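Participant: sequence plus predicted model, see below.
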Amino acid sequence: MRVIATAGHVDHGKSTLLRALTGMEPDRWEEERRRGLTIDLGYVWTDGLAFVDVPGHERFVGNMLAGVGPVTAVLFVVAADAGWSVQSREHLEILHALGVGRGVLAVTRSDLADPGPVLAACRDRLRGSTLADVPAVAVSAVTGEGLPGLRALLAAIPPDDPAPEADVRLWIDRVFTVEGRGTVVTGTLGAGVIRAGDVLRLGGDDVRIRGLHSLNEAKTEVAAPARVAVNLRGGARPRRGHTLLTPGRWLDVEVLDVRVSGEGRPPEQVTWHLGTAAEPARLRALGEDTVRVTLPRPLPVRVGDRALLRDPGSRRVWGAVVLDVRPPELRRRGAARARAADLAGMSGVPDGVAELRRRGLARRDDLAAMGTPVDADPVAGDWLADPDHWAGLRHRLAEVVAGRPGLAAETARQLLGLPDRALVDALAEGAAVRTVRGRLFRPARTPGVDELRRGWAADPFAAPDAARLAELGLDRRALAAAEAAGELVQLAPGVVLPPGAAEEAAEVLARLPRPFTVAQARTALNTTRRVVVPLLEHLDRLGLTRRQDTAGSRTFL
């Protein structure tokens, strides 16, 4: 199915032409038929062509934008007896800003005036726009002249890519109630497939698809591109500008960075048009052609989306291509200038590899929801990493651990600014760093220390006895060298524990009643008196505990 919107000045015969093409009445309201003036969107169809009829009057340009927003082809209408007019220009500016480049130019009322001069004038007006190369035809809805040729040109418009596996985003353009069936919404399905029984997301609610119609026929599923009516079951209250979405596949976007096109700079306050949504938006200029957009409510937006910025006062419009839907905050002086430099290198064409390179780390599903999926193996869980960034993190982790043996993995996560502890473990695997009970160590340079670590992994407070140290070749000189290298801590002659043992002991002892005794500490740490006494004295020296006079008990400072 090809879904085509009309465009053109008021009273140039858009609705009359659709009646002649389809035999259907596009004006749904009695007031529209009585006044001969399209006010809201109309919907008619014939032979695989579905039309969204838009109003041409300047007072209803918001409705016009809701009609053309989700549609990628246009039937541009200019009357032979009136010629190019004010709304012809404004509608062309809107279509150009939205990047609509497929369609047909129809010069109507060829029975009332010679269409030749108007066809030539329109060609001149379209030059330089996205519609510069569309085919043109002169027609008369009264005599039928040119209608067969128009039908053939409309049928020849290249259809949208159906993308059956794409995530659903149906912009709602009409809402009504059917007695006995409940709420029905309509819209233009641009990608994906909707099936009866599906659960979709509407705002903050899940809704179930109770039934489907397309071109007034009941369907069990509807594939894009298509006009579709969806009967909903659920408590949500939809309205024009809302969306039906594949759950879990779209981001709620309130702040985004875009590249604008058009004459001059847009003002700080504009109306943001995307799909059928029209929201007041606040702009912050970044670079010569880039701005930050802040919306009053979240919308499902992806990189590469084309939107329109409109100044309601002057009726000027600017095109907007979405560059980033998860931009960084601008807090420091000069941040906006630096951000503009970053955006200068972005094209707005979705590129998952480039997006991952900019971010360094990102979850696979988040990248897909941004509209920039990446086909790569995760480094940990569902985390993806840019290879160069990952190599740099691995080098930094090795440096940090070399300077602070026994560093807690959580502390390393914070020092490296990582969003997930699992990333530390994954980095350690490739950085010649070992994780022992949540603490990080470089491979021991002193022979025998790695054997000690294997024992400490199960019991960090079990200091090997003199026989075991001798067996491993760890004499007094070797132990001193290992301690100097940060590979272990020697609490007393021949009493050695892993780096970080003091901090781990403090965490365990902090859970004891205060004050606690040596015996209570020995039990809590599952060790011997030979170890616990020098360990407690070590904690005293670190200022973590304080010995009291009563029976050698201790408390925490």
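Facilitator: Structure's in. What do you need?

Participant: every contact and neighbour count from this point should use C-alpha atoms.
Facilitator: Will do.

Participant: mind listing the helices for the stretch 301-450 of the chain?
Facilitator: 335-344, 352-359, 364-370, 387-403, 409-416, 421-430, 449-458 (DSSP state H, counting those that start in this stretch).

Participant: what are the contacting residues of the first one?
Facilitator: Around helix 335-344, the neighbours that count as contacts under CA atoms under 8 Å, 6 or more residues apart in numbering are L286, G287, T290, L323, L330.

Participant: presented hereafter is structure B, for comparison with structure A:
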Amino acid sequence: MHVLATAGHVDHGKSTLVRALTGSDPDRLADEKRRGLTIRLGYCWTELDPVGEVAFVDVPGHDRFLPTTLSGLGPAPAVLFVVAADDPWMPQAAEHLAALDALGVRHGVLAVTRADLTDPGPALATARAQLAGTGLAGAPAVAVSGRTGQGLAELRAALGAMLAAIPAPDPATPARLWADRSFHLRGSGTIVTGTLPAGTIAVGDRLVTDAVEVRVRGIQALGSDTDRVVGPARVALDLGGGVGRSVAEGSVLVAPEAYRWTSEIDVRLRGDGDPPRGPLLHIGALACAVHVRPLGNGYARLGLERPLPLHAGDRAILRDPGDRRMWGVAVLDPDPVPLRRRGAAGRHATALAGFDGGMAAPLRVRGAARRSELARSGFTDDLDAAAGDEWLLDPARASELAARLTELVTAAGVDGISPADAARRLGLPDPVLLRALPGPAPIERGGRLVADIGLGEAESRALAALTAELADAPFAAPDADRLRELGIDDAMLARLARAGRLVRPAPGIALGPGAVDEAVSRLAELPQPFTASEARRALGTSRRVALPLLDHLDRSGRTVRLPDDRRRLRT
């Protein structure tokens, strides 16, 4: 399916043209028929070669209904722009064109109506000149008459060719439906209709709106029931009973966990002059009040009155309800970093100039981020980091942080520093990011990061003597008297253990650095589980050494102590 909206000044023949193309009347309200103008969004469909099904969203042309018009234009990827041959270029035509340009609409057809009443040439030339400075510059143009049928075949051909040239969106794109109508249908429940720009919705899917999760119980597209629909499409969803007023007109329904619901966004603005502090933001089929914080150079931070599910790259309109000025909005970052220091706004505007939709630029601003969170914000993965890495670190900061980590670990001496404390001091959100730093990683012993520092002369001499003593009997730890003879007190034992030069399962007990692995190897030969006495004999040592060593193996996760006081190796 393809979807396009109409646009143009009131009473220039938009609805008449849609009726002529589809055979259906988009004006369904009695008041619309009585007054001869569109008040609410209208929907009709037909088939066009070579693209097949095409849904039309017919929008009001009267200036009083501009918010409704923008709700129809917002999600539509293409437009049928209508001007009348027997009227000059009119204000709402200019306003609709400005809105389309702000939304970044680049696909459309220009239709000059009432060609049976007067020469369409002057109106066609004027309209082409007006379109020339917008994204619709060079759009194909057709002179038509909805009353006589003149030019309708040419218009159908032009619309079909234009729609065929639009790249098809990825059906795997996370679904986001902008609800432009919501009503209760007896026997079914809450029904919402809207335009699905991209993605797929199937019966049974769960969708989220604000804090409410709903389940799709039925789908209708172009008047027919279906099990699934792929955007772009006009769709009606049956959400069943129990939803109540939680899904109203102006709601947006999205795939769970696929979008960031945000109340603050960084954007690029395009338009004349500065917007007021409190304009309206029109995005999709809804509008909400925002607070504008200028950052400089055409960039701003918008505070939204309600959380919305937004992605980087979304297009919207800022509108001043007072003087009707509009600005185009491109969402750059739906999850902006705080700006607290003096001059931060200007520096941040410079950084935003590098945002291109990929993850690299927001990662530079954040320093570190989760890949999944960047994806929820709509950033495309353009990083060289391994695909499985969840935490990402800005390469530009990595070398500086690695040097600072070395300083922290060295300053901590043999006592070391915990990974959590090191990450906190470096401003990293998770200790796992320490592993992503370049250069040799600090040594981790006993849950702490320690520097590989050299030993003093006395420590080296004492360690050499102890190593020689344990060479033939690795678990025959010297007693306190022998340790004193070797020049080793308990403080030195603790320092050597923290430096990883020996194992100290308890005060006064010293074993070689490979004692734990050797103990596990010997215990693996025992029938599992085993008693402390069986372990003592396998290790060839005394209870004084065996019991603290077994406790050490328990704490380090190498063995499991059972309720009957036996142990087994952890598998």
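Facilitator: Cool, got the structure. The structure presented is a predicted model; accordingly, all values stated were derived computationally and were not measured.

Participant: still on that earlier bit, of the contacts of helix 335-344 of structure 1, grab the buried ones for PyMOL.
Facilitator: Selecting only the buried entries of the contacts of helix 335-344 of structure 1 in PyMOL, with 16 or more other CA atoms under 10 Å as the criterion:
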select buried, resi 286+287+290+323
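
Participant: so which of the contacts of helix 335-344 of structure 1 belong to strands?
Facilitator: Within the contacts of helix 335-344 of structure 1, residues falling in strands by DSSP state E are T290, L323.

Participant: which one of the contacts of helix 335-344 of structure 1 is nearest M1 of structure 1?
Facilitator: Of all these, L323 has the smallest distance to M1 of structure 1: 30.2 Å, by CA to CA.

Participant: contacts for stretch 321-332 of structure 1 next, please.
Facilitator: 253, 255-260, 301-307, 336, 343, 346-348, 370.

Participant: just the buried members of those residues?
Facilitator: Buried, going by 16+ other CA under 10 Å: 253, 255-260, 301-307, 336, 343, 346, 348, 370, out of these.

Participant: distance from the chain centre to stretch 522-536 of structure 1, please.
Facilitator: In terms of CA atoms, centre = their mean, to the nearest Å, the centre of stretch 522-536 of structure 1 is set 53 Å apart from its chain centre.

Participant: how about stretch 18-32 of structure 1?
Facilitator: For stretch 18-32 of structure 1, the distance to the chain centre is 39 Å (CA atoms, centre = their mean).

Participant: could you pull out the helices in the stretch 51-200 of structure 2 for me?
Facilitator: In the stretch 51-200 of structure 2, the helices defined using DSSP H, counting those that start in this stretch lie at 66-73, 91-103, 121-131, 152-164.

Participant: tell me the most buried of those helices?
Facilitator: Comparing the helices of the stretch 51-200 of structure 2 by mean neighbour count (mean count of other CA atoms under 10 Å), helix 66-73 comes out on top with a mean of 24.

Participant: mean deviation, that one versus structure 1?
Facilitator: In the superposition against structure 1, helix 66-73 of structure 2 averages 0.2 Å from its aligned positions (mean CA distance after the TM-score superposition for structure 1).

Participant: which pair of the contacts of helix 335-344 of structure 1 spans the longest distance?
Facilitator: Longest span within the contacts of helix 335-344 of structure 1, CA to CA: L323 and L330, 16.1 Å.
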